[in-house]
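Novice: Give me a 3D structure for the following:
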Amino acid sequence: MKQVVITGTSRGIGLELVKLFSKNGHEVLALSRIAEVVDGFKLPGVTSIGCDITNEDDLARVKERLSEKGKVDILINNAGAIINKSFAETTVDEFRNVYDTNVFGVVGLIQLLLPLMNKESHVINVSSMGGVQGSMKFAGLAAYSSSKGALITLTELLAEEYKETGPSFNVLALGAVQTEMLEEAFPGYKAPLSALQMAEYIMDFSLTGNKYYNGKILQVSSSTP
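Specialist: I've put the predicted structure just below:
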């Protein structure tokens, strides 16, 4: 049984991950701004906390709760923010809001949980194919894709810094997945993979991937984007 922390669990991939880990007998701390969604499923082994990862007070409450468990085996930084808007029309504040969730919130949570992790622990950062150098890029996603690129580089740096003591750090650059967030950004677009299908892959990777990888970018996409 693993102690698992997942962010962005009120919908999409995050919610499916919570269900899968619970079904497989693991203990999960589900973090999202709307904790009531996960609570409504009454899943065994799951604790849900209303948490905005960009809010220091919310993160402090998470640390207090986890200190009772004594350790974190898996952290999946799944929470994400996206805006589809031309660069010229995207304000600096809108850029900051995207980076706050996709980069700085991840930084804050990792720093908070590092003392509860060990050599065997595994941090998975969920990025995007749009953040991979040389991949196809889409107009309107300057804030989102650049923040996901920053997350990729951050993962590589942390893997190097903690390679002797752990945890392991890997980043999954996802292609298009049929989620609410995708529908909001690209109404009507049909992705080749469902949220459940991607969640199954991410769970399996989180449990075993650190045996084979550290500091690696895995491109998880069945389509060009």
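Novice: From now on I want contacts and neighbour counts done on CA atoms only, so please keep to that.
Specialist: OK.
Novice: Neighbours of residue 97, how many?
Specialist: The number of residues packed near residue 97 is 18, by other C-alpha atoms under 10 Å.
Novice: on contacts alone, who are the packing partners of the host helix or strand of residue 94?
Specialist: Assessed by DSSP states H and E, residue 94 sits inside helix 92-99. Contacts defined by 3 or more C-alpha pairs under 8 Å, 6 or more residues apart in numbering; DSSP states H and E place helix 92-99 against helix 142-161.
Novice: Show me the contact partners of the helix it packs on.
Specialist: 81-83, 86-87, 95, 98-99, 102-103, 125, 127-128, 130-133, 137, 167-171, 214-217 (C-alpha atoms under 8 Å, 6 or more residues apart in numbering).
Novice: swap in stretch 44-64?
Specialist: 18, 22-23, 25-36, 38-39, 100-101, 104-106, 108-109, 112-113.
Novice: how about a cut-off of 7 Å?
Specialist: 22, 26-35, 38-39, 100-101, 105, 109, 112 (C-alpha atoms under 7 Å, 6 or more residues apart in numbering).
Novice: one more to line up against the first:
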Amino acid sequence: MKNIIITGTSRGIGFELVKLFSEAGHNVLALSRNSKPISNLKLKNVTALEFDIADQSEIVKLSAFLQTGMKSVDILINNAGYLVNKPFSEITSEEFKRCYDVNVLGPTSLIKTVIPFMKQDSHVVNISSMGGIQGSVKFPGLSAYSSSKGAIITLTELLAEEYKETGPAFNVLALGSVQTEMLAEAFPGFKAPLSATEMAQYIMDFSLTGNKYYNGKILQVSSTTP
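Specialist: Sure thing, here's the model as predicted:
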């Protein structure tokens, strides 16, 4: 049994990840602004906490919980994301900042909080997007989202270098389009080639074993463009 922390668990990939890890017998801390979808499932070995990754006071509460509860963390999956699809001329500074708060600054604070509870063979998996890959196809309206996803990629590489002697390992998965609620809200009518459950299975398998083969790496997980 491993101790797993997953963010963004109220729906989509994060929701499916919690179910898969629970079924596999692992201990899961599910973090989301809405804990009810997971709490209502009454899954074995799962604790669901209401948590806003963009709120620094929430980070402090998490630290206290880890000291008295989980005590050690084997895998951290930074899955929570915020996507806004608007022309650059129309996007507000608040929306741009929210993208960076949720997609970059929140995970940064969370990693800093969780690292003291991790071991050398622990694994941090950051979830990015193909839109954040340099040279990939870019789409109008995603200036805030894709640029923030590029930032988390670079952060992952830097942290892997900084912690390469002591651990944990850091890797980032740049996902292509997945059929989630967030995708449907941003791109109504678009049909992705993979379901949230299919992608969650891949992410779970990678988080459990990927650090044996990779550190500081960007894996592009996409069967199509984007």
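Novice: just the buried members of the contacts of helix 142-161 of structure 1?
Specialist: Using 16 or more other C-alpha atoms under 10 Å as the burial test, the contacts of helix 142-161 of structure 1 include 82-83, 95, 98-99, 102-103, 125, 127-128, 130-132, 167-171, 214-217 as buried.
Novice: What lies in contact with stretch 24-39 of structure 1?
Specialist: Outside stretch 24-39 of structure 1, the residues touching it (C-alpha under 7 Å, 6+ apart) are 1-10, 18, 22, 45-52.
Novice: quick one: which of the contacts of stretch 44-64 of structure 1 sit in strands?
Specialist: The members of those that map onto strands under DSSP state E are 27, 28, 29, 30, 31, 32.
Novice: Aligned counterpart of residue 11 of structure 1 in structure 2, please.
Specialist: Structural alignment (TM-score structural alignment) places residue 11 of structure 1 against residue 11 in structure 2.
Novice: what's around its match, how many residues?
Specialist: So residue 11 of structure 2, with other C-alpha under 10 Å, has 18 neighbours.
Novice: Could you do the one 4 residues further on as well?
Specialist: Per other C-alpha under 10 Å, the neighbour tally for residue 15 of structure 2 reads 21.
Novice: Residue 224 of structure 1 now?
Specialist: There are 9 residues near residue 224 of structure 1, going by other C-alpha under 10 Å.
Novice: okay but residue 2 of structure 1 is in contact with residue 73, surely?
Specialist: Yes. When contacts are counted by C-alpha atoms under 7 Å, residue 2 of structure 1 is listed as touching residue 73 (5.8 Å).
Novice: More neighbours: which of those two?
Specialist: Taking other C-alpha under 10 Å, residue 2 of structure 1 and residue 73 do not tie; residue 73 has more neighbours (20 against 16).
Novice: Roughly how far does the more buried one sit from residue 28 of structure 1?
Specialist: Residue 73 of structure 1 is 10 Å from residue 28 of structure 1, where distance means C-alpha to C-alpha, to the nearest Å.
Novice: so what's in contact with the two at the same time?
Specialist: Joint contacts of residue 73 of structure 1 and residue 28 (C-alpha under 7 Å, 6+ apart) are 3, 4.
Novice: for the residue nearest in space to the middle of structure 1, what are its contacts?
Specialist: For structure 1, the residue sitting closest to the mean C-alpha position, by C-alpha atoms, centre = their mean, is residue 78 at 1.8 Å. Applying C-alpha under 7 Å, 6+ apart to residue 78 of structure 1 gives the contacts 6, 7, 8, 14, 125, 126.
Novice: now it: how far from residue 161 of structure 1?
Specialist: Counting by C-alpha to C-alpha - residue 78 of structure 1 and residue 161 of structure 1 are separated by 22 Å.
Novice: for residue 141 of structure 1, same thing?
Specialist: For residue 141 of structure 1, the distance to residue 161 of structure 1 - C-alpha to C-alpha - is 30 Å.
Novice: So between those two, which is more surrounded?
Specialist: When neighbours are counted by other C-alpha under 10 Å, residue 141 of structure 1 and residue 161 differ, and residue 141 comes out ahead with 19 against 12.
Novice: Give me the nearest residue to the equivalent of the more buried one over in structure 2, chain neighbours excluded.
Specialist: Per TM-score structural alignment, the equivalent position to residue 141 of structure 1 in structure 2 is residue 142. Leaving out its chain neighbours, the residue that sits closest to residue 142 of structure 2 by C-alpha to C-alpha, 6 or more residues apart in numbering is residue 85, at 5.4 Å.
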